[in-house]
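Enquirer: sequence and computational prediction follow.
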Amino acid sequence: MNVLLLAYAMLALAIVSEVTGSAFLVKSEGFTKLGPSLLVVVFYVVSFYLLSQVIKTIPLGIAYAIWGGVGIVLTALVGFFVFKQTLDLPALIGIGMIVGGVIVMNVFSNSIGH
């Protein structure tokens, strides 16, 4: 399997793990509920482990920007659809800018080494 493709697959799993951990962070109610609190830790550890493997192939700045940017967008979507939290126009514009930044990095940057 292509090393870069594997790195991106691990990055996707790292993002999903971080977003899942963040969702359980809401359910932990300030770390007062043991089960969700433990799941927060487990998913965050998995996320950071995978991210640590990704940066062996993808430069740190690029990997972290994608991880953080896509994580923010997905976390906002989970908040909206799962927890019924609202997003106003400035929030949607900001999310759009984050998505745009990730796209620009992936399409136009030579730092990634496509």
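Expert: Thanks, I have the structure now.

Enquirer: only C-alpha atoms from now on, for both contacts and neighbour counts.
Expert: Noted.

Enquirer: report all helices and strands that the helix ranked longest in the chain contacts.
Expert: The helix of greatest length in the chain, counted in residues with DSSP state H as the criterion, is given as helix 3-27. Contacts of helix 3-27 with other secondary structure elements, assessed using 3 or more C-alpha pairs under 8 Å, 6 or more residues apart in numbering; DSSP states H and E, are made with helix 34-54, helix 60-81.

Enquirer: reformat the ones you listed as TSV; add mean neighbour count.
Expert: Rendered in TSV, the data for the helices and strands packed on helix 3-27 read as follows (neighbours: other C-alpha atoms under 10 Å):
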stretch	mean neighbour count
helix 34-54	18
helix 60-81	18
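
Enquirer: any chance of those in a markdown table, plus distance to Met105?
Expert: As requested, the helices and strands packed on helix 3-27 are exported to a markdown table (distance: least, C-alpha to C-alpha, whole Å):
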| stretch | distance to Met105 |
| --- | --- |
| helix 34-54 | 16 |
| helix 60-81 | 8 |
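
Enquirer: so the longest helix of the chain versus helix 34-54, what angle?
Expert: Note on geometry: by axes from the mean of the first three to the mean of the last three C-alpha atoms, to 10 degrees, helix 3-27 and helix 34-54 are set 160 degrees apart in direction.

Enquirer: show residues contacting helix 3-27.
Expert: Contacting residues not belonging to helix 3-27 are listed as 31, 33, 36-37, 39-44, 46-51, 53-54, 57-58, 63, 67-68, 70-71, 74-75, 78-79, 114 [C-alpha atoms under 8 Å, 6 or more residues apart in numbering].

Enquirer: put this next to the previous one:
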Amino acid sequence: MPYVFLTLAIASEICATISMKFCEGFTRLLPSIVVVLGYLVSFALFSQALKHMSVSTAYAIWSGAGTAVVAAIGFSFLGEDVNLLKVGGIVLIIAGVVALNLGGASH
């Protein structure tokens, strides 16, 4: 169950982060509401995941997956430029998350 909470927390954080792109400095109401609610839901779900997971592993997965997915959305749908250095950075983030998980962190 903690991985379900973590997955939902990541999805909520991704929605909030992408919505921030469209809220224009919190001057547009709907995207601004999505940002605030998205982060609130994300933190609430993340705190539930932390009841049964080590913080190092959970945070690495949460931040790494969020970063990689938001970057991929930016490249794919928001017209952001992609280059080998950016892709390499994302690969390193994913490798770091895998290394933490293989390291057997416990709570």
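Expert: Arrived safely. Model, not experiment: these values are computed from the prediction.

Enquirer: distance of the counterpart of Met10 of structure 1 in structure 2 from Ala16 of structure 2?
Expert: Residue mapping for Met10 of structure 1 onto structure 2 gives Phe5, with TM-score structural alignment as the criterion. The gap separating Phe5 of structure 2 from Ala16 of structure 2 is 16 Å, by C-alpha to C-alpha, to the nearest Å.

Enquirer: just want the most central residue of structure 1.
Expert: Relative to the mean C-alpha position of structure 1, the nearest C-alpha, by C-alpha atoms, centre = their mean, is the one of Gly71, at 2.5 Å.

Enquirer: what about the nearest residue to it once chain neighbours are set aside, distance to Ile103 of structure 1?
Expert: Residue nearest to Gly71 of structure 1 in three dimensions, not counting chain neighbours: Ile15, with 5.6 Å by C-alpha to C-alpha, 6 or more residues apart in numbering. Using C-alpha to C-alpha, Ile15 of structure 1 is found at 16 Å from Ile103 of structure 1.

Enquirer: and the two? which has more neighbours close in?
Expert: Between Ile15 of structure 1 and Ile103, counting by other C-alpha atoms under 10 Å, Ile15 is the more crowded of the two (28 against 13).

Enquirer: stretch 68-85 of structure 1 aligns to what range in structure 2?
Expert: When structure 2 is aligned by TM-score structural alignment, the counterpart of stretch 68-85 of structure 1 is residues 63-80.

Enquirer: what's next to the matching stretch, contact-wise?
Expert: Counting contacts by C-alpha under 8 Å, 6+ apart, the residues outside stretch 63-80 of structure 2 that touch it are 10-11, 13-14, 17-18, 81-82, 90, 93-94, 97.

Enquirer: make TSV out of the residues you listed and add distance to Gly103 of structure 2.
Expert: Formatted as TSV, the entries for these read as follows, by distance: C-alpha to C-alpha, whole Å:
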residue	distance to Gly103 of structure 2
Ile10	22
Ala11	25
Glu13	26
Ile14	26
Thr17	29
Ile18	31
Asp81	34
Val82	31
Ile90	20
Ile93	15
Ile94	14
Val97	10
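
Enquirer: of all the residues you listed, which two lie farthest apart?
Expert: Of all pairs drawn from those, the greatest distance, 24.5 Å, lies between Asp81 and Val97 (C-alpha to C-alpha).
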